[in-house]
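Enquirer: pasting the sequence and the predicted coordinates here, then a few questions.
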Amino acid sequence: MGISTASMAQLRRHTDHAGAMASGICLVHCLMTPVVISLFPGALPYLPGDLRVHRLLAAIILLIGAAAFIPGYRIHRRKALLGLIAIGLLLILCVAWAGNAMSPSVELVLSVSGSLILVAAHLLNRSFCLRCTACEETDVCQTTRMH
């Protein structure tokens, strides 16, 4: 018993929401950690900011992103969206695996940029599915006329 095309379309919408949410959590983490450290230096030992946390967040973003983008790309074939996804993921993964090799300000700029790009890519991917009248009935996108 397979999954219906309508169920797949609904799953794609939910994974894009989850992906945008995961990227948004990363964004909030990146922006708020320096603020919390500045305002409450005693909270530093309790903040999730070590290398393992960054790598875990990056892996979660990668997995959720793949679950959302791969099915969407197979239907819509938007190469510009694929480029946004690649750039956003590359920035997030570089920051997560660079460790202390980059300055905190560079780390902040790259991770915030990557997160914003991924949030935008998820919302764009979702907008293609919302505009497509056939996504719930077939694997052929009526917006782009591609298989």
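Expert: Yep, it's here.
Enquirer: hey, let's count contacts and neighbours off CA atoms from now on
Expert: Fine.
Enquirer: contact partners of stretch 94-108?
Expert: With contacts defined as CA atoms under 8 Å, 6 or more residues apart in numbering, stretch 94-108 is touched by Cys30, Leu31, Leu51, His54, Arg55, Ala58, Leu110, Ser111.
Enquirer: ugh, typo on my part, it should be stretch 119-139
Expert: 5-10, 12-13, 16-17, 19-21, 23-24, 65, 68-69, 72, 75-76, 81, 84-85, 140-143, 147.
Enquirer: got another, please set it beside the one above:
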Amino acid sequence: MNRPNDISAVAAEPPVRGLDALAMLLSGLCLIHCLALPLLVAALPLAASSLVADERFHQWLLLGAVPTSVIALGWGWRRHRDGVVAWLGVIGLILMVFAAFGIQTGLIDADGERVLTVIGAVMLAVAHLRNYQLRHHGHDHSQPHAPH
């Protein structure tokens, strides 16, 4: 039987338990795409014309990665107020978005896109990992502290 405090704690938990994992997966796909694509294109010329070789592939991945990351990291921030998670997440997302759109606008070249995406994806993955650890190990700063 649950005590009232247990019920209120469960009710206060947002329904985003798997979002950190999903966001890490999407960031990982960006990372794999950047690192493996040159090898794939060299090995299989047909891959050069596929959707995966298209620069817009990152933009499509961002359609899932940005909202997922914002929701998961936002709920995490609400609970633990960890500045490292916030800054890593924000900077990682900015780098990934800039890389995805910067190449099409001519602000960066393919090498710049690859470097920025890798750095951004790693930063974002670290932010989600830390966010997950803090949310699931009792670092809840959203509740008032009981006097000692």
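Expert: Now that the structure is in, tell me what you want to look at. Computed from a predicted model, the values in this text were never measured in an experiment.
Enquirer: so what number do they get for TM-score?
Expert: With the length set by TM-score structural alignment, normalised by the length of the first structure, the two chains reach a TM-score of 0.81; 138 aligned residues with a CA RMSD of 2.6 Å.
Enquirer: still on that earlier bit, by neighbour count, which of the contacts of stretch 94-108 of the first structure wins?
Expert: Neighbour counts for the contacts of stretch 94-108 of the first structure (other CA atoms under 10 Å) peak at Ser111, which has 27 neighbours.
Enquirer: what does that residue correspond to in the second structure?
Expert: Structural correspondence for Ser111 of the first structure with respect to the second structure (TM-score structural alignment): Thr117.
Enquirer: which among the contacts of stretch 119-139 of the first structure end up buried?
Expert: For these, a burial check counting by 16 or more other CA atoms under 10 Å picks out 8-9, 12-13, 16-17, 19-21, 23-24, 65, 68-69, 72, 75-76, 81, 84-85, 140-143.
Enquirer: His14 of the first structure pairs with which position in the second structure?
Expert: His14 of the first structure maps onto Gly18 in the second structure, by TM-score structural alignment.
Enquirer: burial check on its match, number of neighbours?
Expert: 12.
Enquirer: that one and Ser69 of the second structure, how far apart?
Expert: 11 Å (CA to CA, to the nearest Å).
Enquirer: what's the answer for Ser50 of the second structure, then?
Expert: 27 Å.
Enquirer: on that earlier part again, pretty sure the match of Ser111 of the first structure is touching Cys34, no?
Expert: Yes. Thr117 of the second structure is within contact range of Cys34, at 7.2 Å (criterion: CA atoms under 8 Å).
Enquirer: so where is stretch 89-101 of the second structure in the first structure?
Expert: Against the first structure, stretch 89-101 of the second structure falls on residues 85-97 (TM-score structural alignment).
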